[in-house]
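Enquirer: Test case, fold it:
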Amino acid sequence: MKINSSFDSGNIELVSADTLSNITLKIRTDSNSEFKQWFHFKAHAESGQSYGFEILNAKDCSYVDGWENYQVVASYDRQYWFRVDTEFTSEKTLKFKHHFEQATVYFSYFEPYSYERHQNLVQAAQLSDLCQHKILGHTVDGRDMDLLVIGDESKERKMWITARQHPGETMAEWCAEGLIDRLLDENDALARSLLDKAVFYVVPNMNVDGSYRGNLRSNAAGANLNREWQNPSMEKSPEVYLVREQMKQTGVDAYLDLHGDEALPYVFVAGTEGVPSYSDKIKALEDEFKRILESVNPDFQDKFGYDKDEPGKANLTVANSWVGEEFKCLSYTLEMPFKDNANLPNKETGWSGERSYILGQTLLNPLYQLVDKLRA
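Expert: The predicted model follows:
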C-alpha cells in the first residue's frame, strides 16, 4: 500500500500500513492554525483486494459532530466521486473500507475543486463578452485574487458573490461555477434579463492558498477569513482586505457568501437579523428570497439551520454580517452539507459537486425576482 498526498489540496499523514484491514492515518492541521478536518489522498495497492482505513485523530478534529453519519468520497478518475461506507467508531476514530476495482483510488472529505480547475474557470469566463477578469491583488503566498465582473458596471444594482472563504468547503466553488455558467449563457432568458438590471461581482475562491495547501478553514497565515471582515490586514488577511476595498468602491445591493457546513445535512441560509441596522425591509427581502429559492430548488429548505442572532448581537467580523451592516442590504450566508441532504438523499454520491453546481444556477431565480426591490 502506498499513500500520497503531495498534490494540490492533498492532506493526510500515514501512520502505519501493517495489514490490509487496518491502514492508519492522521489528518494534519491547517497552515499556522489548529483547525483540521479536510483530507485528500491517493492510495495505490493491488486491485481486486479490499482495504481498511482508519483516521486516528478524528476525535481531535475541529467539528467532531461532522463525522456522525458521514461517508467518505472516493474516485478512480477524479471526475466521478462516490460515497464509501464509513463508521465513526466508539473510540472516536473514522473507519472506512473499500474494494479496489483499480490499483489507484483517491479519497477525500468532499469532492475536490482543484486550483487548476479554478484557473480554468476564470480563463474560460473571461472569453465571454459579458465578463471581465480583474486581479484585485495577491494572497499571502502570492497567488492572484481573482474577481469576475459579469455584466455592465454602469448598471445600478450591484450583486456580490464570494465563495470558499474556508478552503475545505469545496462545494462553495462548485456552486459558484454553476452561477457563473448560467450568467454567461446568452441563451438563458432569465440571466440575460437579470444582467439588463444588475452587474455581478464574483470571487469564486476567496482562499486559494488554503485550498492549494489542503487546509480546512485557514489561509496561509493561519487566519479564518470569515472572522476577519471587521478589521482585515494585508499581512494576515489580504484576501478579505482586497475584496472589502473593492466592495466599498462599487457598493453592494445583494450579497451571497457560499459555504459548507460539517454537521447539518441540509442546504440553508443565515441572514443578518442580529446587525444593528436590520429592518422590516431586509426581513421581507430575506423571507421572499427563501420562499422563491425553495420553490425552484427543493434541495433548499428553511426548517433547519443556525440559531438566529439576537437583535444587535451579530458578529460583525463575519462576512455576511459586516456586509449587511455596512451596505444596509440583503446579505446571506448560504450553507451546503458535507454529508448528504437528509431531505433528498442520494446513497451513491450524497451531496455532491454536481448538486452544488445546480444550486448555484438556481440562485439566480430569487435574485431576478428581487432585483427591483433591492433599493428603495
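
Enquirer: Going by C-alpha atoms from here, please, whenever you check contacts or count neighbours.
Expert: OK.

Enquirer: so what's Gln361 up against?
Expert: Cys175, Gly178, Leu179, Ile180, Asp181, Arg182 (Cα atoms under 8 Å, 6 or more residues apart in numbering).

Enquirer: For the fifth one, which residues are in contact?
Expert: Taking Cα under 8 Å, 6+ apart as the contact definition, Asp181 lies against Ala125, Gln361.

Enquirer: Export the contacts of Gln361 as JSON lines, with columns for secondary structure.
Expert: Shown next, in JSON lines, are these (DSSP: H, G, I helix; E, B strand; the rest coil):
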{"residue": "Cys175", "secondary structure": "helix"}
{"residue": "Gly178", "secondary structure": "helix"}
{"residue": "Leu179", "secondary structure": "helix"}
{"residue": "Ile180", "secondary structure": "helix"}
{"residue": "Asp181", "secondary structure": "helix"}
{"residue": "Arg182", "secondary structure": "helix"}
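
Enquirer: run this one through as well so I can compare:
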Amino acid sequence: MKITSNFDSGNIEVIQADSPDNIQLAIRKDNESDFYQWFHFRLSTEHAELHTLKITNAGTSAYPDGWKDYQAVASYDRQSWFRVETEYDGTTLTIKHFPEAESVYFAYFAPYSYERHMDLLHQTQLDYNCQLVELGETLDGRDMSMLVVGEPEAGKKKIWITARQHPGESMAEWLVEGLLERLLDEDDGVARALLNKAVFYIVPNMNPDGSVRGHLRTNAAGANLNREWLTPSMEKSPEVYLVRQKMLEIGVDMFLDMHGDENLPYNFVAGTEGVPSYNDRIKALETQFKQTLLTVTPEFQTEFGYELDEPGKANMTLATTWVGEQFKCLAYTVEMPFKDNANLPDDAYGWSDIRSMKLGQDILTATLAVVDQLR
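Expert: Predicted coordinates for the structure are as follows:
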C-alpha cells in the first residue's frame, strides 16, 4: 500500500499507513502561510477491503466548519469525480472507501490541473474570436495569461472575469471553462449578442503557482491574492499587479471574480455595497443581474450569503471592492460551494466540476441582461 501526492496540485503528508484500517494523514500548509485545507493524493493498494483514511489535522485547518456535512471526492480515471463516505468529529476528517481498482485519487474538490489550464488557453486561442495575451510571469516563473474574446471597438463594453485567486477553489476555473465554451459557440444567440456589445477579458487562473503547489489560498510567497488589490507588488503579488495594470490600461465596465466557499452550501454573489461610490445605479445593476440568474437557473439563490458591508466600510484590498470603486462599475464576487447546493442536492456528485461549468454558461445570460446598462 502506498500514498503519494508527488504530482500537480498534490497535497498530503503520510503519518502512518500500515494497514487499510490504519491510515493517518495530515494536510500540508501553504508555503510561507498557515492556510491549509486543500488535499489531493493517490492511494495504491492491493487490498480489496474497506480503507479508512484519517486526516488528523482537519480540526485546525483554515475553515474547520467547512468539514461539517462535507464529503470528499474520489476518482479512478481522473476524469469523473464522485463523492465518498466522509465523517468529521471536530478534530479528524475520516474518509471510508472500498477501492474498486488498484489506484484511486482523493481530493477536496475536482482538481483543475495545470495541463488542463494550458490546454484551455491554447485550444481557445484557435477560435477566430479569441486572442491569448501573456501579461508577465509569476514568482515561480509561470505565465500569467489572459484571453481576450471579441473584437475591441469603440462603444463596446469591457467585461473582466478572473478566477482562482485562491488556488484550492478549483470550481472557479471549471466555471470559466464552461463560460468560454458557450461564449465561443457561434450558434448560441446569447454569445453572439454579447460579443456584438462587449469584449471579454478573462484570466482563467490568477494563481498558477499556488495551484501547482497544492495550496488552498496563497501564491508561492504565501500572499493571499484577494487581499493584495490596493497595493500589489511584483515582489509579493505579481499576479495581481500585472492584471491590475492591464485593467488600468484598458478600463473595466463590469467585473466578475470567481471563488469557492468552504462553509456555505449554496451559490451566491457578494457585491460592493460598502465602497464609497456605491449608488442606486450600481444597486439596480446588481438587482437585474441577480434576478436574471435566479430566473435562468435554480442553482443560484439570494437568501444565503455574506453579510453586507456597511456604507463606506468595505475591505478595499479585495478584488471586487477595489475594481468596483476604481472603475465605478458593477463588480461581483461569485461564490460556489465545496460541498453541495443544499437547494438542489446530488448525493453521488455534490456540487461538481460539471455543475460549475453549467453555472458559467448561465452567468452569460445574466450578463446579457445588464450589458446595455453598464455605462
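
Enquirer: Give me the TM-score for these two chains.
Expert: The pair, once superposed, lands on a TM-score of 0.99 when counted by TM-score structural alignment, normalised by the length of the second structure; 374 aligned residues with a Cα RMSD of 0.7 Å.

Enquirer: neighbour-wise, which of the contacts of Gln361 of the first structure leads?
Expert: Cys175 (27 neighbours; other Cα atoms under 10 Å).

Enquirer: Quick check: that one touching Ser356?
Expert: Yes. The pair Cys175 of the first structure and Ser356 qualifies as a contact (Cα atoms under 8 Å) at a distance of 4.6 Å.

Enquirer: re earlier: farthest pair in the contacts of Gln361 of the first structure?
Expert: Farthest-apart pair in the contacts of Gln361 of the first structure is Cys175 and Arg182; separation 11.0 Å (Cα to Cα).

Enquirer: which residues make contact with the host helix or strand of Thr52 of the second structure from outside it?
Expert: Secondary structure assigned from DSSP states H and E places Thr52 of the second structure in strand 51-55. The contact list for strand 51-55 of the second structure (Cα under 8 Å, 6+ apart) reads 20-27, 92-99.

Enquirer: of the residues you listed, closest to Ala314 of the second structure?
Expert: Nearest member of the contacts of strand 51-55 of the second structure to Ala314 of the second structure, counting by Cα to Cα, is Ile27, at 32.3 Å.

Enquirer: Nearest residue to the closest one in space, please, no chain neighbours.
Expert: Ile12 (4.8 Å; Cα to Cα, 6 or more residues apart in numbering).

Enquirer: before we move on, what about Phe53 of the first structure?
Expert: Phe53 of the first structure sits nearest to Ile23 (Cα to Cα, 6+ apart), 4.7 Å away.

Enquirer: for the helix or strand encompassing the one you found, packing partners?
Expert: For Ile23 of the first structure, the enclosing helix or strand under DSSP H and E is strand 22-26. Packing partners of strand 22-26 of the first structure (3 or more Cα pairs under 8 Å, 6 or more residues apart in numbering; DSSP states H and E): strand 13-19, strand 50-55.

Enquirer: The following helix or strand past the strand holding Thr52 of the second structure vs the first structure, mean deviation?
Expert: Heading C-terminal from strand 51-55 of the second structure, the first helix or strand you meet, by DSSP H and E, is strand 73-75. Comparison of strand 73-75 of the second structure with the first structure after fitting gives an average deviation of 0.2 Å (mean Cα distance after the TM-score superposition for the first structure).

Enquirer: Comparing the helix or strand following strand 73-75 of the second structure with the first structure, how large is the average distance?
Expert: Later in the chain than strand 73-75 of the second structure, the nearest helix or strand by DSSP H and E is strand 82-83. On superposition with the first structure, the mean distance recorded for strand 82-83 of the second structure (mean Cα distance after the TM-score superposition for the first structure) is 0.4 Å.

Enquirer: What range does strand 82-83 of the second structure cover in the first structure?
Expert: Mapped onto the first structure using TM-score structural alignment, strand 82-83 of the second structure covers residues 82-83.

Enquirer: what's around Ser31 of the first structure, how many residues?
Expert: Neighbours around Ser31 of the first structure, by other Cα under 10 Å: 21.

Enquirer: Brilliant, that's me finished.
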